[in-house]
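Enquirer: Just to be clear, the model below is a prediction. Sequence and coordinates:
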Amino acid sequence: MLILASQSPRRAELLSQIGVPFTALSADIDESILPNETPEHYVQRLAQQKAQAGWRASADTAKRRLVLGADTVVVINEQVMGKPKDFDDARAMLNLLSGQQHQVLTAVTVTSGQRFETILVKTDVTFCALSPSQIEAYWQTGEPKDKAGSYAIQGIGGKFVTHIKGSYSAVVGLPLYETNQLLSRMSQAHEC
């Protein structure tokens, strides 16, 4: 039995897409960046903490279970861009991304309680140059309000992407190939 430690509808859709049965639950953690923490360490730490929180929250369910936690961040110039606080924050983020290449880092952790394994997938995404009116119109759609980096590649924000090198599904929130491989490895180890 797999527990998805996330309420993200995108992650749920992606897991369903590869035919993985699961139960979702919320895994609330402190997502503050630690002093001198690299983006890679940050996103992996959050995925691990979400998986651990999911493990603790699902303690009353089946004994033989795996818990998956994941996190996705947008990074430009080693700066992690979270979800925007307001329009000014979103505008600042989108201005940074405008006409530039950035990275999307997605970490996935699967735990059996006794052991865990984490993978990190890096994808390069390039944006077209954005005008102030495009940024404001995009904000008005409501889409950027709860998205890392203030955009959703699978939504309206996809029209700003000129090039992607890496995993599209990782940018959406869960790298399908790598997650499937990780679940296979952990399931085999969990059965022993």
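Expert: Cool, got the structure.

Enquirer: switch to C-alpha atoms for all contacts and neighbour counts from now on
Expert: Will do.

Enquirer: what about the helices in this structure?
Expert: Assigned by DSSP state H, the chain shows helices spanning 9-17, 39-57, 87-97, 132-140, 168-172, 176-191.

Enquirer: Now distance to Asp124 and mean neighbour count too, for the ones you listed, in a markdown table please.
Expert: Output for the helices of the chain, formatted as a markdown table (distance: least, CA to CA, whole Å; neighbours: other CA atoms under 10 Å):
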| stretch | distance to Asp124 | mean neighbour count |
| --- | --- | --- |
| helix 9-17 | 20 | 15 |
| helix 39-57 | 14 | 22 |
| helix 87-97 | 12 | 19 |
| helix 132-140 | 21 | 14 |
| helix 168-172 | 9 | 21 |
| helix 176-191 | 17 | 15 |
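
Enquirer: Of the ones you listed, give the one that comes closest to Ala152.
Expert: Of all those, helix 168-172 sits nearest to Ala152, with 7.1 Å by CA to CA.

Enquirer: The residue nearest the centre of the chain - nearest residue in space that isn't next to it in sequence?
Expert: Against the mean C-alpha coordinate of the chain, by CA atoms, centre = their mean, the closest residue is Thr72 at 2.5 Å. Excluding its sequence neighbours, the residue lying closest to Thr72 (CA to CA, 6 or more residues apart in numbering) is Thr106, at 4.3 Å.

Enquirer: Against Thr118, how distant is the one you found?
Expert: 10 Å (CA to CA, to the nearest Å).

Enquirer: any shared contact partners between these two?
Expert: Applying CA atoms under 8 Å, 6 or more residues apart in numbering, one finds that Thr106 and Thr118 are jointly contacted by Gln44.

Enquirer: ok, those two, which is more surrounded?
Expert: Remark: of Thr106 and Thr118, Thr106 carries more neighbours, 27 against 19, as counted by other CA atoms under 10 Å.

Enquirer: if I read this right, that one contacts Gln48, doesn't it?
Expert: No - using CA atoms under 8 Å, Thr106 is not in contact with Gln48; the gap is 11.9 Å.

Enquirer: Second structure follows, compare the two:
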Amino acid sequence: MLNNLKDKKIILASNSPRRQELLRGLEVDFEIRLSPVDEIVPPDLKAEYVAAYLSKLKSDAFGDQLGDNEILITSDTVVLENNHVLGKPKTEQEAFDMLKSLSGATHKVMTAVTLRSKSKMITMEDETLVTFRFLEEDEIWHYIKVYKPFDKAGAYGIQEWIGFMGVTKIEGSYFNVMGFPLHLIYEQLKKW
């Protein structure tokens, strides 16, 4: 469908198997190219701007490495609970504390995506509200022990067991919660 991209090379700057799978779902050929970046956020940055800031930071890490026909895609997802960013947990206890705080409540998932070529750059954002039923402590521990959600913002993947049994409502894009708002990416790639 994206015939305008036939002479372009799409570069996905992500090791995330979820983002790779989702981009394949748009029938887009791409290659993975990574450039390490320290994801350090200014302490005075408001929580709702963190995803966009990090997406642009990841894009900027490529500097002038892009070829004339290349389009780079970078992305970042954050979970916001009461305007507080829940990042990726470093320990089981941190994962437990995050999930316990999300239990029985609604939180916001924000994903920002930056598309960049040599001549232009755009960052777009999407947000989705996610509601969890009350999660029992043994359910939370089961999820952490079996699924090891240490690479996921907010310590969960909606596409895993905890999403199947715990999410009661979402308002917005499901794929945004997975970390890639495909509808926005597709619309921008159509115009590129």
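Expert: Here it is on my side, so go on. On a predicted model such as this, the values are computed, not experimentally measured, just so you know.

Enquirer: Need the overlap of contacts for Thr106 and Gln48 of the first structure.
Expert: Common contacts of Thr106 of the first structure and Gln48 (CA under 8 Å, 6+ apart): Ala70.

Enquirer: if we can go back for a sec, dump the residue contacts of the aligned partner of the residue nearest to Thr72 of the first structure in the second structure.
Expert: The equivalent of Thr106 of the first structure in the second structure is Thr111 (alignment by TM-score structural alignment). Neighbouring residues of Thr111 of the second structure by CA under 8 Å, 6+ apart: 51-52, 75-78, 125-127, 176-177, 179-181.

Enquirer: ok, now how distant is Thr111 of the second structure from His84 of the second structure?
Expert: Applying CA to CA to Thr111 of the second structure and His84 of the second structure gives a distance of 15 Å.

Enquirer: same deal with Pro43 of the second structure?
Expert: From Pro43 of the second structure over to His84 of the second structure the distance is 12 Å, taken as CA to CA.

Enquirer: for Lys145 of the second structure, same thing?
Expert: Separation of Lys145 of the second structure from His84 of the second structure (CA to CA) stands at 25 Å.

Enquirer: Residue in the first structure paired with Glu139 of the second structure?
Expert: Matched across to the first structure, Glu139 of the second structure falls on Gln134, judged by TM-score structural alignment.

Enquirer: Identify the residues contacting its match.
Expert: By CA under 8 Å, 6+ apart, Gln134 of the first structure lies in contact with nothing.

Enquirer: mind running it again at 10 Å?
Expert: Neighbour list for Gln134 of the first structure: Leu94, Gln140, Phe160 [criterion: CA atoms under 10 Å, 6 or more residues apart in numbering].

Enquirer: export those to CSV and tack on distance to Ala148 of the first structure?
Expert: Converted to CSV, the contacts of Gln134 of the first structure look like this (distance: CA to CA, whole Å):
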residue, distance to Ala148 of the first structure
Leu94, 11
Gln140, 17
Phe160, 15
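
Enquirer: Hmm, Gly54 of the first structure is touching Leu46, no?
Expert: No - checked against CA atoms under 10 Å, the pair Gly54 of the first structure and Leu46 is beyond contact range at 12.0 Å.

Enquirer: Now do the shared contacts for the two.
Expert: Both Gly54 of the first structure and Leu46 are in contact with Gly69, where contact means CA under 10 Å, 6+ apart.

Enquirer: can you list the contacts of Thr111 of the second structure in a markdown table and add distance to Leu23 of the second structure?
Expert: Below are the contacts of Thr111 of the second structure laid out as a markdown table (distance: CA to CA, whole Å):
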| residue | distance to Leu23 of the second structure |
| --- | --- |
| Ala51 | 19 |
| Ala52 | 19 |
| Ser75 | 12 |
| Asp76 | 15 |
| Thr77 | 16 |
| Val78 | 19 |
| Glu125 | 17 |
| Asp126 | 16 |
| Glu127 | 19 |
| Asn176 | 12 |
| Val177 | 14 |
| Gly179 | 11 |
| Phe180 | 8 |
| Pro181 | 10 |
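
Enquirer: circling back: for Gly166 of the first structure, see how far away the residue nearest to Thr72 of the first structure is.
Expert: 11 Å.

Enquirer: Residues in contact with both of those two, list them for me.
Expert: Residues touching both Thr106 of the first structure and Gly166 by CA under 10 Å, 6+ apart: Val121, Lys122, Thr123, Pro175.

Enquirer: Inside strands: which ones of the residues you listed?
Expert: Members of these lying in strands (criterion: DSSP state E): Val121, Lys122, Thr123.
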